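>>> Could you look at this predicted model? Sequence included:
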Amino acid sequence: MKVTAAVVEQPDAPFVVRELELDQPGPGEVLVRVTATGFCHTDGLAREGQMPFPLPGVLGHEGAGTVVAVGDGVSNVREGQAVVMGWPWCGHCRNCLDGEPRYCLNLGELAFSGHRPIGTSGLKTAGGDPLAGAFFGQSSFATHALATATSLVPVPDGMPVDLMGPLACGLATGAGAVFHTARPLPGASLVVYGAGTVGLAAVMAARNSAASTIIAVDRHESRLRLARELGATEVVDAGTTDPVQAIADICGGPADFALECTGIVPVVRQAIDSVGMRGKAILIGGAPAGAEFSADHMSTLWGKTIVGTLGGSGRSEPLIGALMALHASGRFPIDKLVERFPLERIGEAMEASYSGAVVKPVITMPQD
């Protein structure tokens, strides 16, 4: 079938909107008419050639839309159902079987190989040349996308489907770090370094937790104002003060949890230094390939935990489903982060994300 998609021809090349051919769904797959897709930092890294995804190809991994066709053996979703396309997972490795599909041992192949498990991407140019697809199991910078049925999360009736896509990655990553990895007890103090999509999702999740002190750290005044609006009890401008000392002053000592959402190596060290004995520093932001960080040995030895988390951990359906319910009740206001861009303006959306002018650009697809 004919679809319209944003194609990246080579590393650092611009997105070019083109008409392509897309296969029908195979066994265990669905065809989704995409309503909208969030633009994520990971899409930018792949466009730049910093991830092992082959180009030319189609990116996009925070898609939501409506199922329009199902392949053989699909029973968990139906045609006409609104869905979020979550991360792919194999379902049979030890981590999937342990209920942690974010750490699927086959995630690299499923997310970055450029092809579906059956061996082809399903995408071709109008002239018949194959393109890489199945980015994070979807390649949803397009009017239609193929996805594995097991990765889909149903969207309840009445929910704004065009806002739900970012729950697949950025928003789930920040919120899941609080709910699954930190799990703050009553009265806990929690610091979020970086008030972007992931960090602000963590702030919103913390507001829905038992943490009583929620500190947002950033260099942009507008982001700090938004963090306060979304639930931060305190904010720290890292451009004008030492955040580690400011956090100690606020908490009367080290914080219980520090979530590092920037991927900037010096900030990683600040997050680690912000927690003390039995505290937990949670690394979330993606640093450049090969990046290394250091920590003080003696203070870490006294019960400090430094742990990474991927995609919010846990399973997509319960986490994304819970965030949808919180949004519906006004307790997780995704709309305050989002600005919409039509597919033909995807390059502008990327620049708005990079500059910080927009927290979460969402690419809307033509529905003709």
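Great, that's in hand. No experiment lies behind these values; they were computed from the predicted model shown.
>>> switch to C-alpha atoms for all contacts and neighbour counts from now on
Noted.
>>> buried ones in the longest helix belonging to the chain?
Ranked by residue count under DSSP state H, the longest helix found in the chain is helix 316-328. For helix 316-328, the neighbour count (16 or more other Cα atoms under 10 Å) marks 316-317, 319-321, 323-328 as buried.
>>> what's the answer for stretch 173-192, then?
Within stretch 173-192, the residues that count as buried by 16+ other Cα under 10 Å are 173-179, 181-184, 188-192.
>>> And for stretch 128-139?
Across stretch 128-139, burial judged by 16+ other Cα under 10 Å covers 130-139.
>>> mind putting the residues you listed in a markdown table, secondary structure and distance to Tyr354 included?
As requested, the buried residues of stretch 128-139 are exported to a markdown table (DSSP: H, G, I helix; E, B strand; the rest coil; distance: Cα to Cα, whole Å):
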| residue | secondary structure | distance to Tyr354 |
| --- | --- | --- |
| Pro130 | strand | 30 |
| Leu131 | coil | 26 |
| Ala132 | strand | 24 |
| Gly133 | coil | 24 |
| Ala134 | coil | 24 |
| Phe135 | helix | 21 |
| Phe136 | helix | 21 |
| Gly137 | helix | 24 |
| Gln138 | coil | 23 |
| Ser139 | coil | 21 |
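>>> Presented hereafter is structure B, for comparison with structure A:
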Amino acid sequence: MRAKAAVTLKNQQGFEIKEIEIDEPKANEVLIRVVATGVCHTDAVARDLEGLVEMPAILGHEGSGVIEKIGTDVQNVKVGDYVVMSFASCHHCENCLTAHPSACESFNLLNFDGRTLDGSTPYHYEGKDLSIFFGQSSFSQYVVTKADNVIPVDVDNEEDLSLLGPLGCGIQTGAGTVINHLNPKAGESIVIFGTGAVGLSAIMAAKLTGCAHIIAVDIHEHRLELAKKLGATHTINGKMTNTVEEVRKITKKGAHYAIETTGVAPIVLQAVHSIKPLGTVVIVGFTGEVTFNIQNDLMAEGKTMVGVIEGDSVPPLFIPKLVELYKQGKFPIDQLVAFYSLDQINQAFNDSSSGKVIKPIIKM
């Protein structure tokens, strides 16, 4: 079949709307009509960083949609189901079998290699193969993906469904880091560096767990105002205040936990210095080289620094929980988003990069 997609022809170039060819689903695959897809920083990294994904490609990895066709072996979904797509995992390595699929031993192969395990791709443009991204490539009107890469969700209509794509990556990363990995006790303190979609999702999750101090750090005042509305008890503008001193003033001795979402080296160090002895810093963003003193910054006070991928979530279990929390009004993801059409995708990325919009969503 033919469909429109936002194609990345070369690294560091804008998306181009092209008509592509899409193969029929194989026995263990499904065809999904994409209703909407989130725009994530990881898509921008894949677009701009040479060598991460083979070009040309269709990026996008926060898709939600409707099942149109199923392969002969598919049993977990049926035609007409509303679904969210998440990251791909093998489901049989040690990490997958112990409920840590985001640390799947084949994670990079399945999400960044650009091909299915048999070396093929269902997407083609002018006779050339287009690489798959995160097992889905949701910047397309239609997607072919493995059936175990989709999660049925209980919503009433496609308007509600259009909000849910970001649960597949950015939102589950923030919320899952708090709920699945840190699991803070009521009364403890947490500081979140960066109030984009990941950081704000962490703030909403921290509110649900009963944290006494939920401290949001950013340089955009409008984001800090939204953070306060969504559950932050304190906000810090990192451009105007000594962040570490302010966190210690609020918490008396440093926060129990810090979540670093920005990937900016100096801010990583601020996160380490903001936690109390025996505290934990979680790194969730793309982060390069950071120089720090192991003895002074970590060892001397028994601090922990850990990387967490995709909120350490099991998507078929965690995403429906987030949907239910949203329906109950306890997880208001609708306050994070702005909608764009497919032909506005480059503007959506610009608005995300500038900080104007928290979570752009492309409606197909």
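Cool, got the structure. Quick caveat: nothing in here was measured; it's all calculated off a predicted structure.
>>> After the longest helix of structure 1, which helix or strand is next?
Next in sequence after helix 316-328 of structure 1, counting helices and strands by DSSP states H and E, comes strand 338-342.
>>> What mean distance separates that next one from the matching residues in structure 2?
Comparison of strand 338-342 of structure 1 with structure 2 after fitting gives an average deviation of 0.4 Å (mean Cα distance after the TM-score superposition for structure 1).
>>> ranges for the strands of the stretch 201-350 of structure 2?
Ranges of strands within the stretch 201-350 of structure 2 are 213-218, 234-237, 255-260, 275-283, 304-307, 337-341, based on DSSP state E, counting those that start in this stretch.
>>> Determine which two of the buried residues of stretch 128-139 of structure 1 are furthest apart.
Pro130 and Phe136 (17.9 Å; Cα to Cα).
>>> Between its first and last residues, how far does stretch 147-156 of structure 2 reach?
22 Å (Cα to Cα, to the nearest Å).
>>> likewise stretch 105-125 of structure 1?
The first and final residues of stretch 105-125 of structure 1 sit 31 Å from each other (Cα to Cα).
>>> Which parts of it count as buried, going by neighbours?
Buried-residue list, stretch 105-125 of structure 1, by 16+ other Cα under 10 Å: 105-107, 109-116, 120-125.
>>> next one: stretch 71-83 of structure 1
71, 74, 77-78, 82-83.
>>> ok, now stretch 355-364 of structure 2?
In stretch 355-364 of structure 2, counting by 16+ other Cα under 10 Å, buried: 355, 357-364.
>>> so what's the equivalent of Asp73 of structure 2 over in structure 1 up against?
Counting by TM-score structural alignment, Asp73 of structure 2 lines up with Gly73 in structure 1. For Gly73 of structure 1, the contact set (Cα atoms under 8 Å, 6 or more residues apart in numbering) comprises 27-28.
>>> same deal with the one 5 residues further on?
Going by Cα under 8 Å, 6+ apart, Arg78 of structure 1 touches 67, 69-70.
>>> Which of those sits closest to Ala258 of structure 1?
Of all the contacts of Arg78 of structure 1, Ala258 of structure 1 sits closest to Val67, with 39.1 Å by Cα to Cα.
>>> Compute the distance between the closest one and Leu55 of structure 1, please.
Computed as Cα to Cα, the Val67 of structure 1 to Leu55 of structure 1 distance reads 27 Å.
>>> Please identify which of the two sits among more neighbours.
Counted by other Cα atoms under 10 Å, Val67 of structure 1 and Leu55 do not tie: Val67 has more neighbours, with 25 against 20.
>>> quick one: that one is in a strand?
Yes: assessed with DSSP: H, G, I helix; E, B strand; the rest coil, Val67 of structure 1 lies in a strand.
>>> Can you verify my assumption that it contacts Asn76?
No: with contacts counted by Cα atoms under 8 Å, Val67 of structure 1 stays clear of Asn76, the gap being 11.4 Å.
>>> Common neighbours of these two, please.
Shared contacts of Val67 of structure 1 and Asn76 (Cα under 8 Å, 6+ apart): none.
>>> Centre of the chain to stretch 36-52 of structure 1, how far?
Relative to the centre of its chain, stretch 36-52 of structure 1 is centred 11 Å away, using Cα atoms, centre = their mean, to the nearest Å.
>>> same question, stretch 42-58 of structure 2
The chain centre lies 16 Å from the centre of stretch 42-58 of structure 2; the measure is Cα atoms, centre = their mean.
>>> Could I get the buried residue list for it?
42-44, 46-48, 53-58.
>>> As a markdown table, those with secondary structure would be great.
A markdown table is the format used below for the buried residues of stretch 42-58 of structure 2 (three-state DSSP):
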| residue | secondary structure |
| --- | --- |
| Thr42 | helix |
| Asp43 | helix |
| Ala44 | helix |
| Ala46 | helix |
| Arg47 | helix |
| Asp48 | helix |
| Val53 | coil |
| Glu54 | coil |
| Met55 | coil |
| Pro56 | coil |
| Ala57 | strand |
| Ile58 | strand |
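>>> on that earlier part again, of the contacts of Arg78 of structure 1, which is the nearest to Arg228 of structure 1?
Val67 (37.5 Å).
>>> Next, the contact list for the closest one, please.
30-33, 77-83.
>>> got it, and Lys2 of structure 1?
Counted by Cα under 8 Å, 6+ apart, Lys2 of structure 1 has contacts 19-22.
>>> May I see these organised as CSV, with neighbour count and distance to Cys90 of structure 1 added?
Shown next, in CSV, are the contacts of Lys2 of structure 1 (neighbours: other Cα atoms under 10 Å; distance: Cα to Cα, whole Å):
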residue, neighbour count, distance to Cys90 of structure 1
Glu19, 17, 31
Leu20, 22, 28
Glu21, 20, 26
Leu22, 21, 23
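>>> which of these are also in contact in structure 2?
Counting by both residues aligned by TM-score structural alignment, their matches' Cα atoms under 8 Å, structure 2 reproduces these contacts from the contacts of Lys2 of structure 1: 19-22.
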